[in-house]
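[1] Quick one, fold the following:
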Amino acid sequence: MVTEQASSAPVQAMAQEFVQFAVDSGVLRFGQFKTKAGRMSPYFFNAGLFDDGAKLGRLVQFYAKALLASGIEFDMIFGPAYKGIPLGAAVAVELARLGKNVPFAYNRKEVKDHGEGGSLVGAPLQGRVLIVDDVMSAGTAARESIALIQAAGAQAHAMAIALDRQEMATEVQADGLVRDLPHSAVQYVRQTLRMQVCTIAQLSDLLAFLQTRAHKHPEWSAQLAHVQAYRERYGV
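    As a prediction, this is how the structure comes out:
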């Protein structure tokens, strides 16, 4: 049975540390940002800005610690193109450093017709596969990765992401209009696809971070109010 990720004091402390790290790195920003669903979000998380060795190394320490704390078992890692490729590779390196050495593979979006050919690179997909990515929005990328893994005869077993936005997923209807769904992409993966999902932090952790800062520094109050209002409108 797939259940929500367990929460504990160490896990919550790590989530707060991660949010602080993301803010300090400029990866988590506040303002007005348009999402793929057309929503105006008061915050934006861009993992592509973990753009040097020190930041990437610190990031994958969080991934590895969250995975080990989750108790999720897996046989190999898959990094979906494009952001998932460096993330998956670096997480595999960090896990090996911590004593858990597993194979790693990734896909390319352009199928190669020479050399080894195909769209998959790295270790053969087999066993229980962990998909490593940055965030999940509509769940489309997750479904694409799952299809690739299943086509290779392996099991798409779990996902690891940095931030769960905890907001309603969307669906494009036949008339082209976007419809809000009553569940988040993470909930869809857990409940419908029956996969485990490991997250470093959630929107609730971001709110807790902002609440702490707003008590000490009033200038954070406006950001807290904006994020709370967004959660009330789109949260699940």
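[2] For the rest of this, base every contact and every neighbour count on C-alpha atoms.
    Noted.
[3] Nearest to the spatial middle of this structure, which residue is it?
    With distances taken as CA atoms, centre = their mean, the residue of the chain nearest its centroid is I161 (2.2 Å).
[4] Return the distance of the helix or strand encompassing it from the chain's centre.
    Secondary structure assignment for I161, by DSSP states H and E: strand 155-164. Chain-centre distance of strand 155-164: 7 Å, with CA atoms, centre = their mean, to the nearest Å.
[5] Buried residues, the longest helix anywhere in the chain. List them.
    Criterion DSSP state H: the longest helix present in the chain is helix 53-70. Going by neighbour count (16 or more other CA atoms under 10 Å), the buried part of helix 53-70 is 56-57, 59-67, 69-70.
[6] Next, the structure of the following sequence, for comparison with the previous one:
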Amino acid sequence: MESYKQEFIEFMVDCQVLKFGEFILKSGRKSPFFMNAGAYVTGAQLRKLGEYYAKAIHEHYGDDFDVLFGPAYKGIPLSVATTIAYSELYGKEIRYCSNRKEEKDHGDAGILLGSKLADGDKVVIIEDVTTSGKSMEETVPIIRAQADIKIQGLMVSLNRMERGKGEKSALEEIKELYGFDANAIVTMEDVTEYLYNKPYKGNIYINDEMKEAIDNYYAQYGAK
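    Coordinates of the predicted model:
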């Protein structure tokens, strides 16, 4: 596993974005872990988060894109932080773009925030986590309605590796449905492998009991 991925796992734990215990998800599933990207609240945290996204995006897409699109609302700070980090790390200016939940009809009218999209633009979508692919049902039509663009792919922070609407993971379903790549900075398999019985700052976040709970969860809800 790349060192930046190991650092990102520790970063999620440090920021209390990734927690272990018993949680009820929006889907109704009872999960032994939970991720809340809303827990990134400081400038230093957002700056570091942007760097991790930038490194993962560069690994998967190189410089072959023009715009980072962050769907409202959580995707907005992600796209801003990552465009800044990408410029600093790789010396290429990437534009950021997001959507409004409601189209504005005065002043800076329209549904977009940030850069406009133009014919020929190559776009990478950036989100926190995708469990069902529902957000793509809203986001992809908005992007494709703006111009003759190409969506290079989707980058999320954590691949939960659980079933979407069918037997495959949400990211795999997105690949098949929309025809573009979908990746994550880390997978839950990476997290489990890295933290299992590993002391970190005085705690063992995934001990034998938690590992069993995670294994049982994936036996029931894991993607095939």
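[7] thinking again about what came up before, what's the mean distance for the longest helix of the first structure versus the second structure?
    On superposition with the second structure, the mean distance recorded for helix 53-70 of the first structure (mean CA distance after the TM-score superposition for the first structure) is 1.1 Å.
[8] Read off where that helix ends up in the second structure.
    Alignment of helix 53-70 of the first structure against the second structure: residues 43-60, by TM-score structural alignment.
[9] distance of the alignment partner in the second structure of E17 of the first structure from G91 of the second structure?
    Using TM-score structural alignment, the equivalent of E17 of the first structure in the second structure is E7. According to CA to CA, to the nearest Å, E7 of the second structure and G91 of the second structure sit 23 Å apart.
[10] and the two? which has more neighbours close in?
    Taking other CA atoms under 10 Å, E7 of the second structure and G91 do not tie; E7 has more neighbours (12 against 9).
[11] and the angle for the helix or strand the more buried one falls within with helix 43-61?
    According to DSSP H and E, E7 of the second structure maps onto helix 3-14. Interaxial angle of helix 3-14 of the second structure relative to helix 43-61 (axes from the mean of the first three to the mean of the last three CA atoms, to 10 degrees): 140 degrees.
[12] now helix 3-14 of the second structure and strand 150-159, what's the angle there?
    Using the same axes, to 10 degrees: helix 3-14 of the second structure against strand 150-159 is 60 degrees.
[13] For helix 3-14 of the second structure, which helices and strands make contact with it?
    Here helix 3-14 of the second structure touches helix 43-61, strand 181-187, going by 3 or more CA pairs under 8 Å, 6 or more residues apart in numbering; DSSP states H and E.
[14] residue ranges of the strands in the second structure, please?
    Ranges of strands in the second structure, per DSSP state E, are 18-24, 30-35, 67-70, 95-104, 110-114, 122-126, 150-159, 181-187.
[15] Deepest-packed of those, please.
    Highest mean neighbour count of those: strand 67-70, a mean of 27 (counted as mean count of other CA atoms under 10 Å).
[16] which helices and strands sit right next to that one?
    Checking 3+ CA pairs under 8 Å, 6+ apart, strand 67-70 of the second structure ends up next to helix 75-90, strand 95-104, strand 122-126.
[17] That one vs the first structure, average distance?
    Once fitted to the first structure, strand 67-70 of the second structure is off its aligned match by 0.9 Å on average (mean CA distance after the TM-score superposition for the first structure).
[18] sorry, back to before: now render the helices and strands packed on helix 3-14 of the second structure as a markdown table, adding distance to Q220 of the second structure.
    Output for these, formatted as a markdown table (distance: least, CA to CA, whole Å):
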| stretch | distance to Q220 of the second structure |
| --- | --- |
| helix 43-61 | 29 |
| strand 181-187 | 18 |
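[19] do you know which of the ones you listed lies nearest K26 of the second structure?
    Checking those against K26 of the second structure by CA to CA gives strand 181-187 as the closest, at 20.0 Å.
[20] so where is the closest one in the first structure?
    Residue span in the first structure matched to strand 181-187 of the second structure, by TM-score structural alignment: 196-202.
[21] end to end, how far does stretch 59-66 of the second structure reach?
    First-to-last residue span, stretch 59-66 of the second structure, CA to CA: 15 Å.
[22] List of residues touching it?
    Residues from elsewhere that reach stretch 59-66 of the second structure (CA atoms under 8 Å, 6 or more residues apart in numbering): K92, I94, R95, D121, K122, V123, V124, Q152.
[23] what does Y73 of the second structure align to in the first structure?
    Counting by TM-score structural alignment, Y73 of the second structure corresponds to Y82 in the first structure.
[24] And for A109 of the second structure?
    Under the alignment (TM-score structural alignment), A109 of the second structure maps onto G117 of the first structure.
[25] Touching, its match and N107? I think so.
    No. At 11.5 Å, G117 of the first structure does not count as touching N107 under the criterion of CA atoms under 8 Å.
[26] any common contacting residues for the two?
    Common neighbours of G117 of the first structure and N107, counting by CA under 8 Å, 6+ apart, are absent.
[27] ok, back up a step: so the longest helix of the first structure versus helix 84-97, what angle?
    Relative orientation of helix 53-70 of the first structure versus helix 84-97 (the same axes, to 10 degrees): 70 degrees.
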